[in-house]
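[1] build me a model from this:
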Amino acid sequence: MEADPAATGGAAPDRPDIRTSVALVGDGEDIARARRLAAGFLTRVQAEHGLPVSQRALDLTQLVVSELVTNARKYAPGPVLLDLQIIGDTVEVVVWDSDPVLPIARAADAGRVGQHGLEIVMAVVQSFEAQREPVGKRITARIALADDSGGAHSGRRL
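    All right, here's what the predicted structure looks like:
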């Protein structure tokens, strides 16, 4: 009987649990630190585990991490936890913060300055989930590691 990937933290039975995490404490360098962590993680995933990671996946992961950490820093007091994990052919980005209010994407408005981060994230990820926790909330987004074989960009089907 094969192990359920969900029961092993998302890793396939023949693949080690590939993940990294960091607590961000609000010192002004959080967003840059989170982006560097994401880039370094995916570079190691490719080099050490031989998994395909497209340049697009690397760029989108840094964008999603940046937007989610920015929102957490802006709206929630206290630390922010960032967790990156390989789940199948995706990178899962999880951001936890202490504010229990779930984010809501606003209607598109070309005249609005700012506050487009969640719209951008939802447009480029394969899946997105916002969930209340006993303390705060957890935002989970998954991004395809590689473009599909036909050269099309993998992403959320709208």
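[2] hey, let's count contacts and neighbours off CA atoms from now on
    Fine.
[3] any idea how far stretch 57-69 is from the middle of the chain?
    In terms of Cα atoms, centre = their mean, to the nearest Å, the centre of stretch 57-69 is set 7 Å apart from its chain centre.
[4] mind checking how far the spatially most central residue of the chain is from D109?
    Nearest residue to the geometric centre of the chain (Cα atoms, centre = their mean): V93, 2.3 Å. Remark: distance between V93 and D109 (Cα to Cα, to the nearest Å) = 27 Å.
[5] related to what we said a few turns ago, for the residue nearest to the centre of the chain, give me its contacts.
    By Cα atoms under 8 Å, 6 or more residues apart in numbering, the residues touching V93 are T61, V64, V65, L82, D83, L84, Q85, I139, T140, A141, R142.
[6] next, format these as JSON lines and append neighbour count.
    Shown next, in JSON lines, are the contacts of V93 (neighbours: other Cα atoms under 10 Å):
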{"residue": "T61", "neighbour count": "28"}
{"residue": "V64", "neighbour count": "24"}
{"residue": "V65", "neighbour count": "26"}
{"residue": "L82", "neighbour count": "23"}
{"residue": "D83", "neighbour count": "19"}
{"residue": "L84", "neighbour count": "24"}
{"residue": "Q85", "neighbour count": "22"}
{"residue": "I139", "neighbour count": "19"}
{"residue": "T140", "neighbour count": "18"}
{"residue": "A141", "neighbour count": "24"}
{"residue": "R142", "neighbour count": "26"}
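[7] here is a second sequence; please produce its structure as well for comparison:
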Amino acid sequence: MTPAHSPDAADAPAVSTVVEFRGGSAMIPASRDVVQGFVARLADAGVSTADTFLDAARLVASELVTNALRHAPGPCRLELTLVEGGVEIAVSDTGQDFPTFLPSDPLRVGRHGLEIVTRLCDEVITKPHTTGKTVSARLPLR
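    This next block holds a predicted model:
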């Protein structure tokens, strides 16, 4: 496995992007486009990813943005950051309620987004802030 960056943090490629969305359903496909551009920048920086990484990252971002659209009033912010061994995909919104992680249920129709995100990512963390919350998911590069 090729590390995302060298042991010397000063030599690590700094790759990140932030996009503010005003709202509306167009931000869901737009989030997938942002991820596509970000992953291209990773490749340009020499960061190696699994063959499935792009699809997984697009899915995680669109699920988190969809949750922000459905459960929080106002705009949201998508931030993608290269971190040790992965990419942190963070969505900040104006909602005060934390996401509800439901147990796996193959008979349930819908509401599988966070279940999918938690299966793909190493960790999912929700942090409150003064104007809402940020849900961060760390997706491994390999």
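[8] ok so, going back, may I see the contacts of V93 of the first structure organised as a markdown table, with distance to S98 of the first structure and secondary structure added?
    Formatted as a markdown table, the contacts of V93 of the first structure follow (distance: Cα to Cα, whole Å; DSSP: H, G, I helix; E, B strand; the rest coil):
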| residue | distance to S98 of the first structure | secondary structure |
| --- | --- | --- |
| T61 | 23 | helix |
| V64 | 19 | helix |
| V65 | 17 | helix |
| L82 | 13 | strand |
| D83 | 15 | strand |
| L84 | 19 | strand |
| Q85 | 21 | strand |
| I139 | 12 | strand |
| T140 | 15 | strand |
| A141 | 18 | strand |
| R142 | 21 | strand |
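[9] just send those residues back as JSON lines, with distance to A72 of the first structure too.
    Formatted as JSON lines, the contacts of V93 of the first structure follow (distance: Cα to Cα, whole Å):
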{"residue": "T61", "distance to A72 of the first structure": "16"}
{"residue": "V64", "distance to A72 of the first structure": "12"}
{"residue": "V65", "distance to A72 of the first structure": "10"}
{"residue": "L82", "distance to A72 of the first structure": "10"}
{"residue": "D83", "distance to A72 of the first structure": "14"}
{"residue": "L84", "distance to A72 of the first structure": "16"}
{"residue": "Q85", "distance to A72 of the first structure": "19"}
{"residue": "I139", "distance to A72 of the first structure": "10"}
{"residue": "T140", "distance to A72 of the first structure": "13"}
{"residue": "A141", "distance to A72 of the first structure": "14"}
{"residue": "R142", "distance to A72 of the first structure": "18"}
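[10] which of those residues lies closest to F41 of the first structure?
    L84 (7.9 Å; Cα to Cα).
[11] which residue packs closest to that closest one, ignoring adjacent ones?
    V93 (4.9 Å; Cα to Cα, 6 or more residues apart in numbering).
[12] kindly report the same for P103 of the first structure.
    Closest residue to P103 of the first structure apart from its sequence neighbours, by Cα to Cα, 6+ apart: A130 at 7.3 Å.
[13] quick check: that neighbour touching M122?
    No: if you go by Cα atoms under 8 Å, A130 of the first structure and M122 don't touch, sitting 11.3 Å apart.
[14] now the strands for the first structure?
    Using DSSP state E, the strands of the first structure run over 19-24, 80-87, 90-97, 127-132, 137-144.
[15] to which residue of the second structure is the residue nearest to P103 of the first structure aligned?
    Matched across to the second structure, A130 of the first structure falls on T126, judged by TM-score structural alignment.
[16] next one: P52 of the first structure
    Aligned by TM-score structural alignment, P52 of the first structure pairs with S48 of the second structure.
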